[in-house]
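1. Sequence unavailable; structure follows:
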């Protein structure tokens, strides 16, 4: 189902360079949206009135920020291309450059916060994963371990962290015991991993690739050391492709830059280099809807904690190389039930 064009709310002003991540807050910060950018700044927007509330760092004067995450309503964390892990305080009276709490030897590609162990998790292009203890203003590394390759994607669920690496490996880590990954699998998709997301019920996870394909995999069992999985079947499907009009009928294929599960219904959205957002029902293996086309690549997506809104970053991700492109933009889409309800919830 192709949705009619909607008047999505646009957040203003957008970051000055490529938007690397957008994410809704939780709890008392649930209506705030955090955005990191290649301009080296991190911005916090109000999703209700669409305005910029605070901006950390001077745009285009700091190293690019590759990822960011909320810790709570008072603090956010980000990682940059120089391998620095930076903590920002929402309570600061003046915008700050961020407090250095950790250091990798190459860019920090993935940043997440675990409420279960109250620590920041980072994965880097230096082929390592680290856990940082930030309680009581400490900035010490709890643990550090090697990955099979450069970190390209990461997703958390409770005590489990999944990392996708440049070697096309999927590594499963127990955050309580970081001596080694408890399970390592080869990606079911032949091309490079671009995105990973765990379902809210942790029964499965989704992998997006650079070749316009998504794979849905059952979540392995920690108790059986990954030898047993949930009852959900594995499958993959093509998406984010356009007819190129070539004589051989070949499609123009775009990367799946981001996958985001709906927190209530477990359906999921994908954003691609074609500037399209699709929403899928994994149980019926069908697309529920396609939102309107956006001006540029979809670099990041985030559902609000109640699933009523979807933050969308439209920002060129250079899948077609250096070229002129529309300006970066941030939108908030009001989610209708018919856009996210799985088939078994529908009465018609």
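-> Cool, got the structure. This is a predicted model, so every value here is computed, not measured.
2. When you work out contacts or count neighbours from here on, use the C-alpha atoms and nothing else.
-> Will do.
3. contacting residues for residue 188?
-> By Cα atoms under 8 Å, 6 or more residues apart in numbering, the residues touching residue 188 are residue 215.
4. Can you tell me the SS state at it?
-> The local conformation at residue 188, judged by DSSP: H, G, I helix; E, B strand; the rest coil, is coil.
5. All the helices of the protein, in order from the start?
-> Counting by DSSP state H, one finds helices in the chain at the ranges 337-340.
6. distance of the residue lying farthest from the centre of the chain from residue 253?
-> Seen from the C-alpha centroid of the chain, the residue lying at the greatest distance (Cα atoms, centre = their mean) is residue 247, 36.3 Å away. Residue 247 is 16 Å from residue 253, where distance means Cα to Cα, to the nearest Å.
7. Below is structure B, check it against A:
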């Protein structure tokens, strides 16, 4: 990935339920030493993705641009590439070897940046915004998977301008993840579908979300998938079992004197990121808080201090030593919530082992 060092900037177009507070046993972790990425986007950050082979981070934004930053061992950053969609960018993803970067946007386009040449081109098209892009490595070759608000999942062979296959979904796609041989997606009306990528056009398993409100994010880990919704709840599901579990994560307890009765403020869960080594995961939300979770033991590990504004996206680097997070408006209150002075920055947190390492198994050592 050293060729990225000399990559020129390329521009293409230019009623709450009662809930308890965070337990005293869950320590707050200061973020004061985190490093801010230089020259962040000029509008809300919609997606973060680290290269799987080196410390380069891709950022998608509502300012219609995709940016790539190089992250030095000291945490200092510099921009090395940029290209644009014709509308806000909603998703970014890398190829497995880090040689290509993909993005999807509200212009209905899927685009690709070739890292070696610095050139970008359109490689996919939907009839509505492209909400998610994912690169899929299979024993028979590699394909790009895109999902959109046109209620379709599309697979693309990059050698062809037309999709290799189109799968019609029950509703608009809101989130999607891939970990071969599984693809999981969540749509409007709380549909969750799993696909076995050895037969990628046929639904392998279909469920209704365990959570009672709209799914916002769904992510695959080792042996499980986790998803969060607009009411601050997170569910974990093991595809091989029928024993899902849910936690009330991103909620704030109201004081007992609050009329008409005590309850909790519900904050949208914006992103879930699995640690590449330990298999634990983070959640972040409109409350400006990051939490780390041990899914196997179904236990919260850490709760970080509030960033003071929504956290819209997170991503671990390929070694799991750095967690990037975007302090940025997440549109959970619509256009009126994007008030003047809303921060818009990307931060890099150096992970401590006890923040992300799973605890000993219950009943074990």
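-> Here it is on my side, so go on. Keep in mind that what you see is a predicted model, and the values were worked out from it rather than measured.
8. Got a TM-score for the pair?
-> Superposed pair, TM-score by TM-score structural alignment, normalised by the length of the first structure: 0.88. Supporting alignment: 326 aligned residues with a Cα RMSD of 2.0 Å.
9. follow-up on the earlier one: which residues are in contact with the residue farthest from the centre of the first structure?
-> Residue 247 of the first structure touches nothing, counting by Cα under 8 Å, 6+ apart.
10. Please apply the same query to residue 89 of the second structure.
-> By Cα under 8 Å, 6+ apart, the neighbours of residue 89 of the second structure are 46, 60-66, 103-106.
11. Give the aligned equivalent of it in the first structure.
-> In the first structure, the residue paired with residue 89 of the second structure is residue 65, using TM-score structural alignment.
12. next one: residue 173 of the second structure
-> Checking TM-score structural alignment: residue 173 of the second structure goes with residue 151.
13. Count the residues that sit near the residue nearest to residue 62 of the first structure when sequence neighbours are not counted.
-> Excluding the flanking residues, the one nearest residue 62 of the first structure by Cα to Cα, 6 or more residues apart in numbering is residue 40, at 4.7 Å. Other residues within reach of residue 40 of the first structure, judged by other Cα atoms under 10 Å, total 26.
14. do residue 194 of the first structure as well
-> 24.
15. any idea how far residue 213 of the first structure is from it?
-> 10 Å.
16. okay, and the common contacts of those two?
-> 255-256.
17. okay, and stretch 287-299 of the second structure goes to which residues in the first structure?
-> Against the first structure, stretch 287-299 of the second structure falls on residues 274-286 (TM-score structural alignment).
18. which other residues reach the matching stretch?
-> 216, 240-242, 254, 267-271, 287-298, 314, 339-343.
19. rewinding a little: in the second structure, what sits opposite the residue nearest to residue 62 of the first structure in the alignment?
-> So, by TM-score structural alignment, residue 40 of the first structure is matched to residue 64.
20. can you give me the strands in the stretch 51-200 of the first structure?
-> 52-56, 65-70, 75-80, 84-89, 99-103, 108-114, 119-124, 128-133, 140-146, 151-157, 160-165, 169-174, 183-186, 193-198 (DSSP state E, counting those that start in this stretch).
21. residues in the second structure aligned with the third one?
-> Using TM-score structural alignment, strand 75-80 of the first structure lines up with residues 100-105 of the second structure.
22. wait, the residue nearest to residue 62 of the first structure sits on residue 61?
-> Yes. Residue 40 of the first structure lies in contact with residue 61 (Cα atoms under 8 Å); the separation is 6.9 Å.
23. burial measure for residue 263 of the first structure, as a count.
-> Residues near residue 263 of the first structure, counting by other Cα under 10 Å: 17.
24. Pull the contacting residues for the counterpart of it in the second structure.
-> The equivalent of residue 263 of the first structure in the second structure is residue 276 (alignment by TM-score structural alignment). Residue 276 of the second structure is in contact with 316, 318-320, counting by Cα under 8 Å, 6+ apart.
25. I'd like those written out as CSV, with neighbour count and distance to residue 123 of the second structure added.
-> Shown next, in CSV, are the contacts of residue 276 of the second structure (neighbours: other Cα atoms under 10 Å; distance: Cα to Cα, whole Å):
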residue, neighbour count, distance to residue 123 of the second structure
316, 27, 26
318, 19, 26
319, 13, 29
320, 19, 30
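26. and which of the residues you listed is nearest residue 349 of the second structure?
-> residue 316 (9.5 Å; Cα to Cα).
27. now for the closest one: what does it line up with in the first structure?
-> So, by TM-score structural alignment, residue 316 of the second structure is matched to residue 303.
28. Test my guess that that match contacts residue 331.
-> No. Taking Cα under 8 Å as the definition, residue 303 of the first structure is not a contact partner of residue 331, at 11.9 Å.
29. Pull up the overlap in contacts between those two.
-> residue 311.
30. picking that back up, can you put the strands of the stretch 51-200 of the first structure in CSV and add distance to residue 259 of the first structure?
-> Output for the strands of the stretch 51-200 of the first structure, formatted as CSV (distance: least, Cα to Cα, whole Å):
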stretch, distance to residue 259 of the first structure
strand 52-56, 25
strand 65-70, 15
strand 75-80, 20
strand 84-89, 24
strand 99-103, 27
strand 108-114, 14
strand 119-124, 18
strand 128-133, 21
strand 140-146, 25
strand 151-157, 10
strand 160-165, 13
strand 169-174, 16
strand 183-186, 19
strand 193-198, 6
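31. Just the buried residues of the contacts of residue 89 of the second structure.
-> The neighbour count (16 or more other Cα atoms under 10 Å) marks 46, 60-66, 103-106 as buried among these.
32. Now render those residues as TSV, adding distance to residue 132 of the second structure.
-> TSV is the format used below for these (distance: Cα to Cα, whole Å):
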residue	distance to residue 132 of the second structure
46	11
60	11
61	13
62	14
63	17
64	15
65	16
66	14
103	8
104	6
105	8
106	11
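33. Go through these and say which is closest to residue 202 of the second structure.
-> residue 104 (23.4 Å).
34. For residue 316 of the second structure, see how far away the nearest residue to that closest one once chain neighbours are set aside is.
-> Spatial nearest neighbour of residue 104 of the second structure, chain neighbours left out: residue 110 (4.5 Å); criterion: Cα to Cα, 6+ apart. As judged by Cα to Cα, residue 110 of the second structure and residue 316 of the second structure stand 23 Å apart.
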